[in-house]
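Participant: give me a 3D structure for the following:
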Amino acid sequence: MSALAGILVFVTFMEYSDLIKLEVPPYVYEGDTITLRCYSHPAGYTVKGVVFYKDDKIIKSSTSNINLHLEHVTLNYTGQYKCKKKLYYTQDDFYTAEAFITVKGLFPSPQIKVTTHLVLEGDNMTLTCNTFLNPLRQKRELHFAFYKDDQNVQSFSLSDQYEVQFAQLKDSGKYYCEVTTSNNRIMKKSAEFNIHIKNLFSAPELKVNPNPVVEGDLMTLTCSTSPSPLGQLTQLLFTFYKNGQNIQRYNLSDQYTVQFSHMEDSGNYSCKVRTLTNSVKKLSKPTNIQIQGLFPSPQIKVTPHLVLEGDNMTLMCNTILNPLRQKQDLDFAFYKDDQNVQSFSSSEQYEVLFAQLKDSAKYHCEVTTSNNSVMKKSAGFNIYIKRNSGKLSRES
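Facilitator: Now for the predicted structure:
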């Protein structure tokens, strides 16, 4: 009898251990909402209590609900699940069923890819946020966003691409993208991708010749830039500005010339360089150019200071050449009441022998360079010839 009783106890244990089952989905992916069912088998047993565990930690207990709902699961939901139940018409012990659930990725972490490994200024650059949905969840909708140096540059949308038209040096930076499901339950971020935009040509520098510039000089401004090794064949156009106003339209010449510079040509100059397609533009720093005077405006001086009738009178047209241009030739001319009395010549003097009362007048002089590039006029100088009373007494 004792041996038979032992056999009956063993059979009873096996039967009770099969009384419950833990039903789980065959495939589980990130973002899924799943239901775990702890049911009695065969049916007919009344539930006295149900407890659900994950990795031996209680996650839910109920007196009657045999279902466990898990919404929008993530990879962290992977683990060993089990349920324990108390049933009427059985012993008071709990009966256990177990199942291991593996949550699979809905899509892998994205990767940033660029159309061309080497991006030059002016190139059209396209970034792609590469990932793919699991074949069993192809109907899910993904949204993509792009960031540069942690600043959002394209908000979430259905497009997995971000385009930069005519990339500039300022577009260099660390880029990454994020991918999310339409309900924002699953979000993944790519690693950062460092993009360095290569120079097409160097920033221009304005060069002046001669330096310093003196009145009358041929002033040449050169917009100096150097193409990078990758931009040797790029054709460039140049333009020039004075005090922010354009003084020469874009053309192929990198020079702007002033034939005979004058004081009013002083100012802040800059130049700009661009490609034929206008995809890359660069502006030089402003250069302040101050034109130096070749010589100051002349002054009339007369000797003697007091001129009497019959005196020899000499007018001097006084000026001084700039020390930088001492070899410059100057010509002088003299005027009486705006009538020319001595044409331009190298002489800075005008002489009146035996001055008469009629020589009283307003005199001025003009000074010019040999090529007439610079001409300056003195202020008028009034000369009054005084009557010589001693002379009159002798004549009488």
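Participant: only C-alpha atoms from now on, for both contacts and neighbour counts.
Facilitator: OK.
Participant: show me the helices in the stretch 51-200 of the chain, by range?
Facilitator: For the stretch 51-200 of the chain, helices defined by DSSP state H, counting those that start in this stretch do not occur.
Participant: got the residue ranges for the strands in it?
Facilitator: Taking DSSP state E, counting those that start in this stretch as the criterion, the stretch 51-200 of the chain contains strands spanning 57-62, 67-70, 79-87, 95-101, 103-104, 111-114, 125-130, 142-148, 151-157, 161-164, 173-181, 187-189, 193-195.
Participant: and the gap between residue 188 and residue 147?
Facilitator: Using Cα to Cα, to the nearest Å, residue 188 is found at 13 Å from residue 147.
Participant: one more: residue 382?
Facilitator: Relative to residue 147, and taking Cα to Cα, residue 382 is found at 80 Å.
Participant: next: residue 27.
Facilitator: In terms of Cα to Cα, residue 27 sits 34 Å off from residue 147.
Participant: returning to what we had before: neighbour count winner among residue 188 and residue 147?
Facilitator: Neighbours were counted for residue 188 and for residue 147 using other Cα atoms under 10 Å; residue 147 has more, 18 against 15.
Participant: for the closest residue to residue 89 other than its chain neighbours, helix, strand, or coil?
Facilitator: Spatial nearest neighbour of residue 89, chain neighbours left out: residue 45 (7.2 Å); criterion: Cα to Cα, 6 or more residues apart in numbering. Of the three states, residue 45 takes coil under DSSP: H, G, I helix; E, B strand; the rest coil.
Participant: one more to line up against the first:
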Amino acid sequence: MLLWSLLLALAPVGIQSDWLSISMPHRAYEGDHVTISCTGEKNHDIKRLKYFKDGSHIATYSSASSYTIANAKFSDSGSYFCKADRKLFLFIDIPEESRHLRLDVQELFPAPGLTASSLQPIEGSSVTLSCNTWLPSDRATTQLRYSFYKDGHTLQSGWNSAKFTISAIWKEDSGNYWCEAMTASHSVLRRSYRSYIDVERIPVSQVSVEIQSPKGWGVEGQTLVLVCSVAKGTGLITYSWHREDTEESVGRKSQRSQRAELEITPVRESHAGAYYCTADNSYGLVRSAVVNVTVKVPVLRPLLSISVPGVLPFIGDVAELRCEDKRASPPVLYRFYHENTALGNTSAPSGGKASFKLTLTAGHSGNYSCEADNGWGRKRSQVVPLNVTEPPPKVRLVNGPHACEGRVEVEQDGRWGTVCDDGWDMKDVAVVCRELGCGAAIHTPIAMLYPPVVDEALPVLIQVALCNGTEKALAECDQVETFDCGHDEDAGAVCEVLPSTS
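Facilitator: Take a look at the predicted model:
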């Protein structure tokens, strides 16, 4: 009975007493880590500790412990207090209650607003998106991360910067954009309203085609580039190149550029002709004017030929060297060589062949070649050999016992005939012997000594030979043409026979 009276006397002491105290911040920002601590004058006397918010029980501990709000939210705002069962002695406990303290959780930063450098940008231009929000001055150092979205697709996530730049925006990039701002710990996240960006496309105009070449033409075997361009036009542009004569397409490309190139490689002569191009970015096809493509054919393989008056080249003949490359585009410059020594050059302004004439000497024997050059590479022909020899004698002794005796016959203009014995003497015979490679002159017999008789069809070509005896050939002597001589007056000659002529 005495113990019960004592408990009743002490019971009011524990309610709203200073024995149990509570400590906590009065203000916090959303996302903060908030600790609420209740302690007694002697924490080891606490047998049970309860925490309350706005009168509702929120946590119970078997000893003195703190209550932690790991990620403060607006809903965590309210009035907090705690209650404890304090051990008095033996098995007697006394209830204690702390005073009430209020916690206000404030907004760390407002929902961001998304702005764009342009909401109606021209296609191909750059657009910068800004995710705009702000932090209180006492939390200015808080790190925020920004993410940008378009129609449910992530453009950039966890970006340190509040700005995001689209370097080139296209028509298909039109749509709803928004952003999110979030603390580095992911504890607080805010999303902006959506903003619609409408990308404007400019139709193509002023389409042109040109040859990309320093001289404005193509060279067979190389690469020809046809450039199609537009003065205006954005987005994905489809370019197409065509021959004007057949209108067949020779190439097609689609790209986000106001200029496209078509390579024709290797170029052939058949590629020459008129070309045009078209461009279209879904607002209608636009055609260019025509450009004429010229294809130059480089020198390929020149051919050298050599012609002489007769079958064989002889000293004194005029040889004609002809060089030709049948396909090379004009003008063509031909150079002629003898054993790699330049003889001269000839130009063919309209193409085709060119020639070079040469009076032959014994030193002209050897290898000949020619070179063709039309400005797109020079080529040398294959070598053509030429063997220049002494011309055969234009005199002969017929029907004698050997080559150094007989009737005298001479050759003029490709026909053979006899010589009249008018004025025929040893000087004339000496020249004949020398021309034939025989020895000294011995006698001037009449031709009748060397039957058979000459056919009347064979002409008498020389009436009188006026030799001084030093000439190398009878053709070098002054002569009198025939006027009244017959074959009964034909001249003969007898020469010494040398070992080399026997």
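Participant: ok so, going back, who's in contact with the residue nearest to residue 89 of the first structure?
Facilitator: Residue 45 of the first structure makes contacts with 87-89, as judged by Cα atoms under 8 Å, 6 or more residues apart in numbering.
Participant: which among the residues you listed end up buried?
Facilitator: Buried members of the contacts of residue 45 of the first structure, scored by 16 or more other Cα atoms under 10 Å, are residue 87.
Participant: ok, the contacts of residue 45 of the first structure vs residue 391 of the first structure, which is closest?
Facilitator: residue 87 (157.2 Å; Cα to Cα).
Participant: how about the closest one, what's its partner in the second structure?
Facilitator: Under the alignment (TM-score structural alignment), residue 87 of the first structure maps onto residue 86 of the second structure.
Participant: that match reaches residue 47, doesn't it?
Facilitator: Yes: using Cα atoms under 8 Å, residue 86 of the second structure is in contact with residue 47, at 6.1 Å.
Participant: distance check, the closest residue to residue 57 of the second structure other than its chain neighbours against residue 29 of the second structure.
Facilitator: Excluding its sequence neighbours, the residue lying closest to residue 57 of the second structure (Cα to Cα, 6+ apart) is residue 51, at 6.0 Å. Distance, residue 51 of the second structure to residue 29 of the second structure, using Cα to Cα: 21 Å.
Participant: for those two, indicate the residue with more neighbours.
Facilitator: More crowded of residue 51 of the second structure and residue 29, by other Cα under 10 Å: residue 51, with 25 against 20.
Participant: the longest helix anywhere in the second structure corresponds to what range in the first structure?
Facilitator: Using DSSP state H to define each element, the second structure has its longest helix at helix 426-436. Per TM-score structural alignment, helix 426-436 of the second structure has no counterpart in the first structure.
Participant: and that helix, what does it pack against?
Facilitator: Counting contacts by 3 or more Cα pairs under 8 Å, 6 or more residues apart in numbering; DSSP states H and E, helix 426-436 of the second structure is packed against strand 395-398, strand 441-443, strand 492-495.
Participant: recalculate using a threshold of 10 Å.
Facilitator: In terms of contacts (3 or more Cα pairs under 10 Å, 6 or more residues apart in numbering; DSSP states H and E), helix 426-436 of the second structure is packed against strand 395-398, strand 405-412, strand 441-443, strand 464-466, strand 492-495.
Participant: and the ones you listed: which comes nearest residue 117 of the second structure?
Facilitator: Residue 117 of the second structure lies closest, by Cα to Cα, to one member of these: strand 405-412, at 103.3 Å.
Participant: matching residues in the first structure for that closest one?
Facilitator: With TM-score structural alignment applied, strand 405-412 of the second structure matches no range in the first structure.
Participant: the aligned partner of residue 149 of the second structure in the first structure: what's it in contact with?
Facilitator: Structural correspondence for residue 149 of the second structure with respect to the first structure (TM-score structural alignment): residue 147. By Cα atoms under 10 Å, 6 or more residues apart in numbering, the contact list for residue 147 of the first structure reads 153-155, 162, 173-178, 192.
Participant: just the buried members of those residues?
Facilitator: Among these, those that count as buried by neighbour count (16+ other Cα under 10 Å) are 154, 162, 173-178, 192.
Participant: one step back: ok, the residue nearest to residue 57 of the second structure to residue 11 of the second structure distance?
Facilitator: Noted for residue 51 of the second structure: a distance of 21 Å to residue 11 of the second structure, by Cα to Cα.
Participant: residue 259 of the second structure too?
Facilitator: Here residue 259 of the second structure is placed at a distance of 94 Å from residue 11 of the second structure (Cα to Cα).
Participant: the residue nearest to residue 92 of the first structure when sequence neighbours are not counted: what's it in contact with?
Facilitator: Spatially, and ignoring its direct neighbours in sequence, residue 92 of the first structure is nearest to residue 86 (6.6 Å; Cα to Cα, 6+ apart). Contacts of residue 86 of the first structure were listed using Cα under 10 Å, 6+ apart, and they are 20, 45-51, 63-64, 92-96.
Participant: repeat the analysis, applying 7 Å as the threshold.
Facilitator: Applying Cα atoms under 7 Å, 6 or more residues apart in numbering, we find residue 86 of the first structure in contact with 47-50, 92-95.
Participant: between residue 259 and residue 11 of the second structure, point out the one with more neighbours.
Facilitator: Using other Cα under 10 Å, the more surrounded residue of residue 259 of the second structure and residue 11 is residue 259, with 17 against 13.
Participant: where's the more buried one relative to residue 95 of the second structure, distance?
Facilitator: Computed as Cα to Cα, the residue 259 of the second structure to residue 95 of the second structure distance reads 87 Å.
Participant: repeat for residue 81 of the second structure
Facilitator: Distance check for residue 81 of the second structure against residue 95 of the second structure: by Cα to Cα, it reads 14 Å.
Participant: more neighbours, those two?
Facilitator: Each of residue 81 of the second structure and residue 95 has its neighbours counted (other Cα under 10 Å); residue 81 has more, 25 against 21.
Participant: give me the nearest residue to that one, chain neighbours excluded.
Facilitator: Closest to residue 81 of the second structure by Cα to Cα, 6+ apart is residue 100, at 4.8 Å.
Participant: and the strands in the stretch 251-396 of the first structure, which stretches?
Facilitator: For the stretch 251-396 of the first structure, strands defined by DSSP E, counting those that start in this stretch occupy the ranges 255-258, 267-275, 281-283, 287-289, 299-303, 313-318, 330-336, 339-345, 349-352, 361-369, 375-377, 381-383.
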